[in-house]
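Undergrad: turn this into a model:
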Amino acid sequence: MNSTFPQQQLGKMIGTIAIIALSLTGVIWLQKSLIAPETKQLTPEEYEKQQALEKLQLNVYKNLPSFGYGNIAADWFYLRFIQYFGDGEARKHTGYPLSPDYFQLVVENDPSFVDANLRLSVSTSLFAGLPQKSVQLLEKSLENTPSKIVSPLYHPYYLWVYKGVDELLFLGDVEAAKHSNTMAANWADTYPDEVSKNLARRRRQTVEFLENNPDSRVAQIGAWSQVLNSAINAEAVERALGEIQALGGEILVTPDGNISVSVPEHID
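TA: The predicted structure follows:
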């Protein structure tokens, strides 16, 4: 009787063990960080060294196969990104240059992870200053995401919305933004709920604005309003509010603290 494993089966077993170990390590690391957060004040050089080490680890992970456990790996990379993004003190010194690395790892392991991909898109374009990379990764996500899937927070048509925001606001690619907004409207129209129908209507209005006036401030205010609605920290809120006001939009704060945006009639 041959007691040796076939090479393919052995490779899969090793991969499974590696993914489980990776996940357990991530859970323990996150729990430790949350229960006993680092209180020691590091120097800028030490923060840079930490980031360099994290970059090295992420590059290693990019070359590891998932062996069918892509969803688990994507969850872990997203949790790791949340920890990275939320370390405000470190980000003051290093910025957010690793955002596209986390984004790439999530997309490659679970391209249909809509909620994570949207947050990673904002971080990559707005905070890391790499909107072209964000668009590329959103395209890869969209290539592998059906128009109708169950997602905890956002329907998949928001991937087209965010792609259109990057193209309009940061890349100045009006034609690409028109296409993305049209696709967002088409996907949203396949959903029966009123929120999706309203979004489809607004996306088509955006396309109309851009066709009649490629430099439409109305469309730009709408795009920044989308950034505001999806802001993941105070810095993003302040940036979006400042841009909306600079374009002539009006900021309204309701008595219960909610923020809404209106566009004066004279704005084209």
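
Undergrad: from now on I want contacts and neighbour counts done on CA atoms only, so please keep to that.
TA: Will do.

Undergrad: which ones are touching Tyr162?
TA: Leu118, Ser121 (Cα atoms under 8 Å, 6 or more residues apart in numbering).

Undergrad: helix, strand, or coil at Leu42?
TA: What DSSP: H, G, I helix; E, B strand; the rest coil gives for Leu42 is coil.

Undergrad: what's the neighbour count on it?
TA: 12 (other Cα atoms under 10 Å).

Undergrad: ok, the nearest residue to Val165 once chain neighbours are set aside - contacts?
TA: The spatially closest residue to Val165, leaving aside those adjacent along the chain, is Ala223, at 5.4 Å (Cα to Cα, 6 or more residues apart in numbering). Ala223 makes contacts with Val165, Leu168, Leu169, as judged by Cα under 8 Å, 6+ apart.

Undergrad: now do Leu247
TA: By Cα under 8 Å, 6+ apart, the residues touching Leu247 are Arg217, Gln220, Ile221.

Undergrad: closest to Val237 out of these?
TA: Ile221 (13.7 Å; Cα to Cα).

Undergrad: Lys62 and Val106 touch, don't they?
TA: No: at 10.1 Å, Lys62 does not count as touching Val106 under the criterion of Cα atoms under 8 Å.

Undergrad: another sequence for comparison is provided below:
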Amino acid sequence: MFGRQISRKIVPVAIALGCLSAIGFLQTSKLAQLSTQADQVQNSLKYETDLRHQQASLKLLHQFPDFGFDNLVADWVFLNFLQYFGDNAARKRTGYGLSPDFFEVIIKRDPRFIRPYLFLSTSVSLKAGQPQRSVQLLDTGLQSLDPKVDPNAYLVWLYKATDELLFLGDNQSARNSHQKVVEWSQENSDPDSQRLSALSARTAKFLANKPNSKRAQINSWLLVLVNAVDNNGRQRAIKNIKRLGGEISFGKDGSVTVIPPRED
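TA: Predicted structure coming up:
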């Protein structure tokens, strides 16, 4: 009798405590969700603010007069671009649309600065989806380049050829650019440069015989693969090589082997 009375008293208390615990859990979860949403909004506002500041800064630098420090300005802008490009969280929010503006300043200030051209093609064509603007910027830089002065200048023609073939579908221009790669790379006896020259020679030949050559496209995606600056670029290149019928394998030393399809 006494035990049943205690039991009747305990059960309602236990139910009440369980309800309170459930309410507390739901409130805590809701607060955590609201806190996360607030953080996302705050981050989004920060990314947008940073983007506007970067845009204004690049516009000012583009119009800034020449005081003899162009090389330093180009270096500084390129370092800022690398921070911009590498901020994956911000780029997911605001995209890569500012990439061409960075390179307009860099090329205007120091068109002979070869290294940024690789990132130009990747960020403007692949990421920002503006291959036409990428080719225009590469053309602008090429006007100031001379393979006798910089033996690596042929690389700019190589990036241009890739953009023309893969992203613009301008096969004739791509063929001409690959022929320029072969011509300019004669000034560089480095083995890697000569391998790239041979690859460009084959690609130009494929395009001459068959403008829509799968082998030419595979060679270009191979160049994207070996020059990719992030994993997304590498995966996109691998996907497209396989889509075109190429078989791809990787050596333990990091080398890449691609077997093209039997029929081009």
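
Undergrad: where does the TM-score land?
TA: TM-score of the superposed chains, computed with TM-score structural alignment, normalised by the length of the second structure, equals 0.80; 225 aligned residues with a Cα RMSD of 1.7 Å.

Undergrad: on the three-state scheme, Pro192 of the first structure is what?
TA: Following three-state DSSP, Pro192 of the first structure is assigned to coil.

Undergrad: okay, buried residues for the lengthiest helix in the first structure please.
TA: As assigned by DSSP state H, the longest helix anywhere in the first structure is helix 7-35. Buried residues in helix 7-35 of the first structure, counting neighbours by 16 or more other Cα atoms under 10 Å, are found at Gly15, Thr16, Ala18, Ile19, Ser23, Gly26, Leu30.

Undergrad: wait, doesn't the second one sit right on Phe67?
TA: Yes: taking Cα under 8 Å as the contact criterion, Thr16 of the first structure and Phe67 are neighbours in contact, 6.7 Å apart.

Undergrad: returning to what we had before: including secondary structure, distance to Ser141 of the first structure and neighbour count, could the contacts of Ala223 of the first structure go into JSON lines?
TA: Conversion of these to JSON lines gives the following (DSSP: H, G, I helix; E, B strand; the rest coil; distance: Cα to Cα, whole Å; neighbours: other Cα atoms under 10 Å):
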{"residue": "Val165", "secondary structure": "helix", "distance to Ser141 of the first structure": "16", "neighbour count": "28"}
{"residue": "Leu168", "secondary structure": "helix", "distance to Ser141 of the first structure": "19", "neighbour count": "24"}
{"residue": "Leu169", "secondary structure": "helix", "distance to Ser141 of the first structure": "20", "neighbour count": "17"}
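
Undergrad: of these, which is the nearest to Arg202 of the first structure?
TA: Using Cα to Cα, Val165 comes nearest to Arg202 of the first structure of those, at 13.4 Å.

Undergrad: that closest one contacts Ala177, correct?
TA: Yes: under the criterion of Cα under 8 Å, Val165 of the first structure is in contact with Ala177, at a separation of 7.1 Å.

Undergrad: host element of the aligned partner of Trp157 of the second structure in the first structure?
TA: Matched to the first structure by TM-score structural alignment, Trp157 of the second structure sits across from Trp160. Using DSSP states H and E, Trp160 of the first structure sits in helix 157-165.

Undergrad: what residues in the second structure pair up with the next helix or strand after that helix?
TA: For helix 157-165 of the first structure, the succeeding helix or strand toward the C-terminus, using DSSP H and E, is helix 174-188. Aligned by TM-score structural alignment, helix 174-188 of the first structure falls on residues 171-185 of the second structure.

Undergrad: just stretch 243-255 of the first structure next, same as before
TA: Stretch 243-255 of the first structure maps onto residues 240-252 of the second structure, going by TM-score structural alignment.

Undergrad: export the contacts of Ala223 of the first structure to CSV and tack on distance to Thr254 of the first structure?
TA: Below are the contacts of Ala223 of the first structure laid out as CSV (distance: Cα to Cα, whole Å):
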residue, distance to Thr254 of the first structure
Val165, 26
Leu168, 29
Leu169, 27
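
Undergrad: quick check: buried residues in the match of helix 174-188 of the first structure?
TA: In stretch 171-185 of the second structure, counting by 16+ other Cα under 10 Å, buried: 171-175, 177-182, 184-185.

Undergrad: got these as CSV, with distance to Arg234 of the second structure columns?
TA: Shown next, in CSV, are these (distance: Cα to Cα, whole Å):
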residue, distance to Arg234 of the second structure
Asn171, 23
Gln172, 26
Ser173, 25
Ala174, 21
Arg175, 24
Ser177, 23
His178, 22
Gln179, 25
Lys180, 26
Val181, 23
Val182, 25
Trp184, 27
Ser185, 25
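
Undergrad: can you map out the helices along the stretch 101-250 of the second structure?
TA: For the stretch 101-250 of the second structure, applying DSSP state H, counting those that start in this stretch gives helices covering 116-120, 131-142, 154-162, 171-184, 191-209, 214-227, 231-243.

Undergrad: of these, flag the one that's most buried.
TA: Of all these, helix 154-162 carries the top mean neighbour count, a mean of 26, counting by mean count of other Cα atoms under 10 Å.

Undergrad: distance from that one to the first structure after superposition?
TA: With mean Cα distance after the TM-score superposition for the first structure, helix 154-162 of the second structure departs from the first structure by a mean of 0.3 Å once superposed.

Undergrad: which residue is the nearest non-sequential neighbour of Phe170 of the first structure?
TA: Looking at Phe170 of the first structure with Cα to Cα, 6+ apart, the closest residue is Pro131, at 6.3 Å.

Undergrad: quick one: the one you found from Ala176 of the first structure, how far?
TA: As for Pro131 of the first structure, its distance to Ala176 of the first structure is 13 Å (criterion: Cα to Cα, to the nearest Å).
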